[in-house]
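# Let me see the structure of the following:
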Amino acid sequence: MSEQGCNEMSCGKSSCEGCSGCSKKKKDVGKVIAVGSGKGGVGKSSISCLLAVALAKKGFSVGILDADITGPSVPKLMGVTDSPYGSPQGIIPPASSIFDIKVMSVNLLLDDPTKPVVWRGPIIASVIKQFWEDVAWDKTDFIIVDLPPGTADAPLTVMQTIDLDGFLVVTSPQELSVMVVEKALNMTKMMEVPLLGAVENMSYVTCPDCGKAIEVFGPSHVKEIEEKFSLPVLGKFPLDLELSHLGDQGRMEEYKNEELLNALADGVLVQLGVGVEV
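Model prediction:
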């Protein structure tokens, strides 16, 4: 399809060929995974960071592209405060302290991290494209793209600009969350992005006395997503006070629940058909 014939929704799909806005695969980059939910407040950015940590623990080189331009939280969660800098190879993103996870986020470009980013859609789209095309992501096995909530400009730009290998959806037990998440999944199918699986966050609280899992937000509805979209559930993460503290302190790399981290990473690797090496 010529560039003149490419429209907003067909751009980036397999039916669209050769237009300047189409999805692009970067040289020397392995797999690219988008993490989204459709709904805010489900801990999507935390899961993005935990997936990056889980993959890094398995020896992969990992980067996180924070596509939540107006509500970026990845630098805070990962404890990354250094600014990116220019080089002949492109923009060099700073990295986390333990596993050297590269992070690119608009908050790293602000002199005050609390300053609001009040931009319209076209500018947001342009910044996301720059984060993908101008940043030196070379020799990175996995890039995790942390999407903002919703199905508007930013997620659409990501799906059109970046050749995604898969989409991981994050939900919570509430029925309302499941309804909104389905919108994101339907958008993903519309844009012909492969679906990797689902993660339920805030699934339960573990009783400190008896160890029983207490469903504080009611019964899980993730099985409905699994059945409707033929998606494997790759993890159920609890409401964890330790994880909350680690995120507040920028120490997500120190999360110790190896069982959950391994299950998440292994599930993603299986869905991508990746073995020991990318």
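# make it CA atoms for all contacts and neighbour counts henceforth
Fine.
# Show me the helices in the protein, by range?
Ranges of helices in the chain, per DSSP state H, are 44-57, 74-78, 121-133, 153-161, 175-190, 222-229, 241-248, 258-272.
# could I get the ones you listed as a markdown table with distance to Gly90 and mean neighbour count?
Putting the helices of the chain into a markdown table (distance: least, Cα to Cα, whole Å; neighbours: other Cα atoms under 10 Å) gives the following:
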| stretch | distance to Gly90 | mean neighbour count |
| --- | --- | --- |
| helix 44-57 | 22 | 23 |
| helix 74-78 | 20 | 24 |
| helix 121-133 | 9 | 17 |
| helix 153-161 | 18 | 22 |
| helix 175-190 | 30 | 18 |
| helix 222-229 | 39 | 16 |
| helix 241-248 | 29 | 15 |
| helix 258-272 | 28 | 17 |
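# one more to line up against the first:
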Amino acid sequence: MQNIKNIVAVASGKGGVGKSTTTVNLALAMAAEGYRVGILDADIYGPSMGTMLGVAPTTRPEPVGENAMKPVKAHGLEVMSIAFLIDDSQPMVWRGPMASGALQQLLTQTEWSDLDFLFVDMPPGTGDIQLTISQKVPVSGAVIVTTPQDIALLDARKGIEMFRKVDIPVLGIVENMSVHICSQCGHAEEIFGSGGGADLSRAYDAPLLGQLPLKMAIREAVDGGKPTLVADPEGPESQVYRSTARQVVDALKTRSGAQQAMPNISVNRD
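Below you'll find the model as predicted:
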């Protein structure tokens, strides 16, 4: 993975909060900003990147030499997922070490091009896969995805604490399903509560990067293999994703500048 400048993990404490949808749209937004971008689907048990990007179920990576393979390309992104190596209906009935081993193969045997950003779509939770990523990959930072719901926020806090324990900076928080707007009458309703993402942002001094509505078009777009940035590149949700991408870039630049500004202290015996 020496060809990759920045590796960004997109994580959540629990499933069903729109983490993978955020990952794919954030990657496409970064590509729309002019960067070279890839996605690693680290969810071994429930890979979804192939479907979200419209990759045919029979697609297989191109082999390189005896042990390596090239990532699949879709909508201008380089993508690697366990879904490209197994039958579409085959479940991964594996214990944790087996899943971690499969992930390490994806990490070490994929020949990425020169990329500015690689987004890692993490599985929910704080288990084996998360530890493997944090120990085997030089992650530049993490983006936490949550909904305003109290239960989702509870698990999101655990995700943030996990990254703190392994010294990976949290670049910011994305709040999904902030508000539902009726497609028939336009009535706005905060189904999952309000202010949760902002509260989490203040508690952990991590910026609230963006808030996305609970909207049928976002779900239909990823289900159809053409995420929001592809289906409606000039729409309001696409602009939120692009703003989020720019803030991720700024956060990484700030962190890189802070590291470079640290003084070198040497002690000499006279």
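# circling back to that earlier point, for Ser87 of structure 1, find the nearest of the helices of structure 1.
In terms of Cα to Cα, the element of the helices of structure 1 nearest to Ser87 of structure 1 is helix 121-133, at 13.9 Å.
# What range does the closest one cover in structure 2?
Helix 121-133 of structure 1 lines up with residues 96-108 of structure 2 when matched by TM-score structural alignment.
# cool, stretch 48-58 of structure 1 as well?
Under TM-score structural alignment, the match for stretch 48-58 of structure 1 in structure 2 covers residues 23-33.
# which other residues reach the matching stretch?
10, 36-39, 49, 52-53, 75-77, 119-121, 227-230, 238, 241-242, 244-246 (Cα atoms under 8 Å, 6 or more residues apart in numbering).
# separation between the closest residue in space to Lys19 of structure 2 that isn't next to it in sequence and Gly195 of structure 2?
Using Cα to Cα, 6 or more residues apart in numbering and skipping the chain neighbours, the partner closest in space to Lys19 of structure 2 is Val145 (5.7 Å). Counting by Cα to Cα, to the nearest Å, the gap from Val145 of structure 2 to Gly195 of structure 2 is 14 Å.
# could you pull out the strands for the stretch 1-150 of structure 2?
Assigned by DSSP state E, counting those that start in this stretch, the strands in the stretch 1-150 of structure 2 fall at 4-11, 37-41, 63-64, 68-69, 72-74, 77-81, 115-121, 141-146.
# Take those and lay them out in CSV including mean neighbour count and distance to Asp199 of structure 2.
Shown next, in CSV, are the strands of the stretch 1-150 of structure 2 (neighbours: other Cα atoms under 10 Å; distance: least, Cα to Cα, whole Å):
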stretch, mean neighbour count, distance to Asp199 of structure 2
strand 4-11, 22, 18
strand 37-41, 27, 29
strand 63-64, 13, 47
strand 68-69, 18, 43
strand 72-74, 17, 36
strand 77-81, 23, 34
strand 115-121, 23, 24
strand 141-146, 26, 12
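# Turn those strands into TSV, columns for distance to Leu171 of structure 2.
As requested, those are arranged in TSV below (distance: least, Cα to Cα, whole Å):
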stretch	distance to Leu171 of structure 2
strand 4-11	9
strand 37-41	18
strand 63-64	35
strand 68-69	31
strand 72-74	26
strand 77-81	22
strand 115-121	13
strand 141-146	6
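# Quick check: which of the ones you listed is nearest to Ser134 of structure 2?
Closest approach to Ser134 of structure 2 among these is made by strand 4-11 (9.4 Å; Cα to Cα).
# Tell me which residues are up against the closest one.
By Cα under 8 Å, 6+ apart, the residues outside strand 4-11 of structure 2 that reach it are 19, 22-23, 112-124, 138-145, 159.
# which residues in structure 1 does that strand align to?
Counting by TM-score structural alignment, strand 4-11 of structure 2 corresponds to residues 29-36.
# Off-centre distance for stretch 148-167 of structure 1?
Centroid displacement of stretch 148-167 of structure 1 relative to its chain, using Cα atoms, centre = their mean, to the nearest Å, is 10 Å.
# What of stretch 201-215 of structure 2?
Average the C-alpha atoms of stretch 201-215 of structure 2, do the same for its chain, and the two points are 15 Å apart (Cα atoms, centre = their mean).
# which bit of structure 1 covers it?
Taking TM-score structural alignment, stretch 201-215 of structure 2 hits residues 226-240 over in structure 1.
# What residues of the matching stretch count as buried?
Of the residues in stretch 226-240 of structure 1, Phe229, Leu231, Pro232, Val233, Leu234, Gly235, Lys236, Phe237, Pro238, Leu239 count as buried by neighbour count, 16 or more other Cα atoms under 10 Å.
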